[in-house]
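K.L.:
Kindly generate the corresponding structure for this input.
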Amino acid sequence: MSSSSISYGWKYDVFLSFRGSDTRHGFTGHLYKALLDRGIYTFIDNEELQRGEEITPSLVKAIEDSRIGILVFSKNYASSTFCLDELVHILACVKEKGTMVLPVFYEVDPSDVRHQRGSYEEALNKHKEKFNDDKEKLQKWRIALRQAANLSGYHFKHGNENEYDFVGKIIKEVSRRISRTHLHVANNLVGLESRVLHVTSLLDDKYDGVLMVGIHGIGGVGKTTIAREVYNLIADQFEWLCFLDNVRENSIKHGLVHLQKTLLSKTIGESSIKLGSVHEGIPIIKHRFHLKKVLLVVDDVDDLDQLQAIVGGTDWFGSGSRVIITTRDKHLLTCHGVTSTYEVDGLNKEEALKLLSGTAFKIDKVDPCYMRILNRVVTYASGLPLALMVIGSNLFGKSIEEWESSIDQYERIPNKKIQDVLKVSFDSLEEDEQQIFLDIACCFKGYALTYVKEILSTHHNFCPEYAIGVLIDKSLIKVDADRVILHDLIEDMGKEIVRQESPREPGKRSRLWFPDDIVEVLEENKGTSRIQMITLDYLKYEAAVEWDGVAFKEMNNLKTLIIRSGCLHEGPIHLPNSLRVLEWKVYPSPSLPIDFNPKKLVILKFPYSCLMSLDVLKSKKIFLKMRVLNFNDCQYIREIPDLYGVPNLQELSFCNCENLIKIHESVGFLDKLKILYAEGCSKLMSFPPIKLTSLEILQLSYCHSLESFPEVLGKMENVTSLDIYGTVIKELPFSIQNLTRLRRLELVRCENLEQIRGVPPNLETFSVKDCSSLKDLDLTLLPSWTKERHLLKELRLHGNKNLQNIKGIQLSIEVLSVEYCTSLKDLDLTLLPSWTKERHLLKELHLHGNKNLQKIKGIPLSIEVLSVEYCTSLKDVDVTLPPACTQECCILSTLFFDACGMNLHEIHGIPSIIRTCSARGCQYSTSVPTGMLLNKVATFICILLDIIHVFHVT
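P.N.:
The predicted model follows:
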């Protein structure tokens, strides 16, 4: 499968190699005429050609351009060095170009040729005398004769059969070999070579076992064309060949038994074979094929039964066999165990322009005046070869005006030929899968997959996960960076299916997405019970809609209404009670319709709306199905009402409601609630107590008037992370310990925070940043942290400008970072029980920008990195080991004291294990440590007034 042979355009069907004086006017002449009579284009050298010692370049070219080489071995064939050179070059082309070879032994014994006996021995001995200095040439001839004689061929001897019949056998074999191969592939195709090479690399010609390779992609992308080209390229390497095209269509029309019969007929020629059932055909195929090297292409498969009937397993075929399967369904390949697959992507812009130009103008370069419209067509086709060829053919010879008109038409109503090809994949879907596809194609292209799943599971009342997987496998949709994407023409195909439900009356279609259609239905009150989904995108329609608000009255089957546009300046008088999803951005009315009773509603989202109250929720009605409530950025809402009527609520969001001042106590007792977003409610001063046993996410940041964190009335075990930014809370209540699985807590810019009374027991990371009222942090006062439960690993204090004391640093802490706490003067770690049998875990101590810090004491044995920077008042640092400890007890390896000014005079007790010490911009006195550990090398980097000194001590 050499890549050099991809351009296999043979000039001749047959090249005849023969000894002219033996057979030109006899056998070879008869064979040549018979070949021509059968329409087999054959090269034979001119009998008047003056032969020299070596074959000419023109003859070499003729050999390379020939599909089959027929070698007529006669008595004096080997006496011609010219013939022998031809033979060597023909056999070389077998490997390099896939040339087929057919030896004919005319009045000579194949064994004499193989072993160079008789006249062949005599001829080679004469050549030996003449070419004694070129033993390599002689060896090539001998090898070539032996290789050719080992090939299966034809042996003629007078008296055994009639020469006419013998020639007929050869003609029949040549015809079979020629007719079994080249499938028609258009000449003007673009981008084919790289795709063919990719597939041939998967076929791995060096592997002797059986391989199945799948080619998958959307309809019209070129799967069959690639398979045909690969088939043409490698066919000569196999004993039996078969290209089964249109398997999907033929199995529907004629059944699987017909496919089995076609396979047997094309390979072994048994067209009259009778099969009673698929199960009868399987053992016959396995028996006939298991010893043969077979190339089989199974084109356009859409059902696993088709593969199981034709290519059940690799054990059905002989060594070296290859099976190529084309399909629109990747999952089908997976189910059949095909692991080597290639997804065919569309053409890039350059390739698409070239294909379109070649189809529409029959030339590569076109009039520059057409470039704008050509680019428009390329954009519309989105790289789909089928679309480019159909449009290019339709517009061949047309004016620019006709091109413009046609593309306008295609964008409104897809071309039927393109539509029919693409729709095959849709037709193969189950009913539920078809509905999910139409929803996505019409309304949700480009949206986040999680959002699409949420809406569609609600709309259809079943999980769409499986259906979406099927759509992906069938190349109808893709998911990229969690976004659902479709080929533009696949999208158009889906939209056209819905449009055809009622071509002239949008109100009688199941889905509405096109702004003009929606506006027509709303303004003219043309809504009907057939409408199930409406999505109006904010970006696609800005003009004001003039309607009377009653258009929804007749839409009693409307399940999903999503409006992301501010084009409706008047709110609805009626909303259907059939709604399951209601999402309306910039809802224009202060309240919902008085007769709206949304008992089926699951998702209610009104961001940026003009709602002033949620009266529909204040009623005594129970909405058991409601799961999501979202009133983000609603500036007129002043309170969150009683929500006891929505006991199954899972997500509640009212972020940036700047005038919100009250939250009903019921919000704190929604035991199914998982997500609570209340950020940015700048006038909210208090939050009711909470006992939200299912809660996972709690957001209360930027509530600038919030004075207290809500009391936690019972254990809440699902919140693992909590950020509190920009509030005026004065303390963390003791009850926060009921967040028993909280692992990370961050307090930022809580400027009134004065004390921390309680912290959850399993906290691992605790950060306090820019809390300017915090003066003392005494962790020993926290009753939740007992000696038996030391879980805190990181404590980070940053920008707390009035913090003066830090006490009770827990044994479990591994990283302590204190930065820009400008009132902190002393950090005394000796207060910890550091030298007891319970080992301290502190590994890193970072002190940066604490400009009033003067002294650091009691650094524990566990420390590995001590980094102090811009602590300009620092005078004394003591890293001396306790008397009971040896140098071996210490693992401190890195010391940084950078930009600590001129006050740092001494660093006591630098241990010998130290590896790096930096003190840029400091003035201190110390000696290089002695008594280093045996066989260790220490490097000191002492930087005094920006002068670097490096010492190596062994």
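K.L.:
C-alpha only now, for contacts and for neighbours.
P.N.:
Fine.
K.L.:
And Leu471, how far from Lys478?
P.N.:
8 Å (CA to CA, to the nearest Å).
K.L.:
swap in Gly446?
P.N.:
10 Å.
K.L.:
In terms of helices and strands, where is Lys128?
P.N.:
helix 119-130 (DSSP states H and E).
K.L.:
What of Ile373?
P.N.:
helix 371-381.
K.L.:
Contacts for that helix next, please.
P.N.:
Around helix 371-381, the neighbours that count as contacts under CA atoms under 8 Å, 6 or more residues apart in numbering are 349, 352-353, 356, 387-388, 400, 403-404, 407, 411, 488-489.
K.L.:
can you put these in JSON lines and add neighbour count?
P.N.:
Formatted as JSON lines, the contacts of helix 371-381 follow (neighbours: other CA atoms under 10 Å):
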{"residue": "Lys349", "neighbour count": "14"}
{"residue": "Ala352", "neighbour count": "26"}
{"residue": "Leu353", "neighbour count": "23"}
{"residue": "Leu356", "neighbour count": "28"}
{"residue": "Ala387", "neighbour count": "23"}
{"residue": "Leu388", "neighbour count": "27"}
{"residue": "Ile400", "neighbour count": "15"}
{"residue": "Trp403", "neighbour count": "21"}
{"residue": "Glu404", "neighbour count": "14"}
{"residue": "Ile407", "neighbour count": "19"}
{"residue": "Glu411", "neighbour count": "13"}
{"residue": "Asp488", "neighbour count": "16"}
{"residue": "Leu489", "neighbour count": "21"}
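K.L.:
To compare against the first, here's the next sequence to fold:
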Amino acid sequence: METQLPPSSSSSTYHIFLSFRGSDTRKNFTDHLYTALCNAGFHTFRDDDEIPKGQQILPELERAIRESSISVIVFSKGYASSKWCLNELVQILGRKRKNGAGYSVFPIFYDVQPTEVGNQKGRFKEAFDRYEESGEHSKDKIGEWREALKEVSKLTGKVLEDESNGHEAVFIQTIVKEIGIMLKRTVLAVAPYTVGIDSRVKDINQWLKDCSDVGIGVISGMRGIGKTTIAKVAYNFNFADFEASSFLANIREASEQPNGLIRLQNQLLSDILKGKKQKVYNTDEGIVNIRAAICRKRVLIVLDDVDQIDQIDTLIGFGGSLVNGSKILITTSRERLLSHEDHKSFRIKHLDYEESLRLFCWHAFSKDHPMEGNSEFWASALEKLETIPDERIRKTLEVSYRSLHDDHDKRLFLMIAWSYVGKDLDDAVKTLEERDFYSKIGMQNLLDRSLISVDKDNKIVMHHLVHEMAKAIIRQETNDGPQRHNVYSFTGTKTETITSEGSLLYKNEKCGKRKSMEDYEDESMPRYVEGLSPFKRLCLGFISLFEPATRLTTLLTRQHK
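P.N.:
Predicted structure coming up:
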């Protein structure tokens, strides 16, 4: 991964020099750590001993050590078996002795204890026994290596076995946080397993570096696709280039809490004013104070998970108070949220098959490829996830469904999921209009929330996870409860829908009339409808719009007597 963010210190080319034994940790722990450091915005030099090297430290590595702010050394069982690693360690500690407090060394004890390193026990002892027996190295050189290991083992660092219950992902996040403190940089934690992040962040980074004018950028896409992670990485890469910055997370969720927007306003003021207290007690006061705070600085502000336009207006307005070069980056599941405002759009692509497999393997095996002998396991797991989405994923996707403003759009979404995926958009709109849906505006609302999309052939497309979520909603809301059930077919001669409040909307070509269920007299309506839950009534309306020829039956039930 390449980063464009330079270190804060003018004398350092790199934030971090990363030293490790390649054959031990190159493709697992160190790769995860390197990715996490880069995602946190740290310009990291990775010494990969896979590259052929001589017996001496190469000039470019000497320069990288000399021009970094911190050396992070990953000690593993085979570390001492590499003469290259030992020579590199001597060079790093020499830099530390020369620069004192101006240079830091941060040891990480991956699968060894500090005492094993310092006292050369276990595999370390075996390595030094071989060096002494071979006669290839002078006693002075071997002694220099021993002293270097003893010295570094006494430095403050991190021991995997002693922290995070041995969980590498949590351990890595702790390391990133510690390094941020050492470098006096506040960075946002990013999951260590990121796949395909470079290509998705590249255009955003270029846009953020354009200082010619004020810019509003919108990262959009379906829920769970990684918009927040991408925004965090972009923020970490670029925030140091601005006079002030702020990342406001989970705005949709926070705005639903009492005084949630006021809390976000206070956080934004604190970030922009560098901790100076300027507490506000109502949103109007906050708007005035925020505009005064940001009108004189080049700022980077990220608004994460926005779903209503007034949330933006309450927090930053629409750029009228910003100076040239300031950037507002918004993540949202609503593609048309700023359709009437000038902005740069970044539509996030789904992971392709290869990327998805790599991400799965990182989580399952801590490698980017399946482990030998486990092909049946991961193939079965992938097949299961394609058929039965993870519960956490389903709940994440349901947020977009629940955000639909009315039952009409919810019924329209369920109808499309059941019967119109893959159909021509114009034909579907026409058919649904004939069935008394307001399908033109309804389709736009679904497109806006990334619940559906339209391909180049004008066909309706629904992501398979969203499709499974829709079917799960239908099953859940029409077949809950432990009773014994009968299955009924219901195809009335009129177009009927039932709102979640339990009233019947009868609509014809000339006029729309709203009647109470009690006044409706139609023997085609099952009598037990009144006893159904509100959402079962909604689903009855959903099923009732199908043509009789489809032979679809409702999952509406009545208890056996």
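K.L.:
Now the TM-score, please.
P.N.:
TM-score of the superposed chains, computed with TM-score structural alignment, normalised by the length of the second structure, equals 0.57; 362 aligned residues with a CA RMSD of 4.1 Å.
K.L.:
whereabouts in the second structure does the following helix or strand past the helix holding Ile373 of the first structure align?
P.N.:
Remark: after helix 371-381 of the first structure, the chain's next helix or strand is helix 385-394, criterion DSSP H and E. Aligning helix 385-394 of the first structure against the second structure (TM-score structural alignment) gives no matching residues.
K.L.:
Count the neighbours of the residue mapped onto Glu355 of the second structure from the first structure for me.
P.N.:
Matched by TM-score structural alignment, Glu355 of the second structure corresponds to Glu351 in the first structure. Applying other CA atoms under 10 Å, we find 18 residues neighbouring Glu351 of the first structure.
K.L.:
Closest to Leu797 of the first structure out of the contacts of helix 371-381 of the first structure?
P.N.:
Nearest to Leu797 of the first structure out of these is Asp488 (CA to CA; 52.8 Å).
K.L.:
Give the other helices and strands that the longest helix seen in the second structure contacts.
P.N.:
In the second structure, with assignment by DSSP state H, the single longest helix is helix 83-99. On a contact count with 3 or more CA pairs under 8 Å, 6 or more residues apart in numbering; DSSP states H and E, helix 83-99 of the second structure meets strand 14-20, helix 59-66, strand 104-109, helix 139-153.
K.L.:
Ok, which of the ones you listed comes nearest Leu432 of the second structure?
P.N.:
Of those, nearest to Leu432 of the second structure by CA to CA is strand 14-20, at 58.4 Å.
K.L.:
Output the contacting helices and strands for that closest one.
P.N.:
Right, strand 14-20 of the second structure is packed against strand 44-46, helix 59-66, strand 68-75, helix 83-99 by 3+ CA pairs under 8 Å, 6+ apart.
K.L.:
Distance from the chain centre to the last one, please.
P.N.:
The one in question is helix 83-99 of the second structure. Distance, stretch centre to chain centre, for helix 83-99 of the second structure: 38 Å (CA atoms, centre = their mean, to the nearest Å).
K.L.:
can you pull the buried residues of that helix?
P.N.:
In terms of neighbour count (16 or more other CA atoms under 10 Å), helix 83-99 of the second structure has its buried residues at 83-93, 95-96.
K.L.:
how far away is Thr228 of the second structure from Met222 of the second structure?
P.N.:
From Thr228 of the second structure to Met222 of the second structure the distance is 12 Å (CA to CA).
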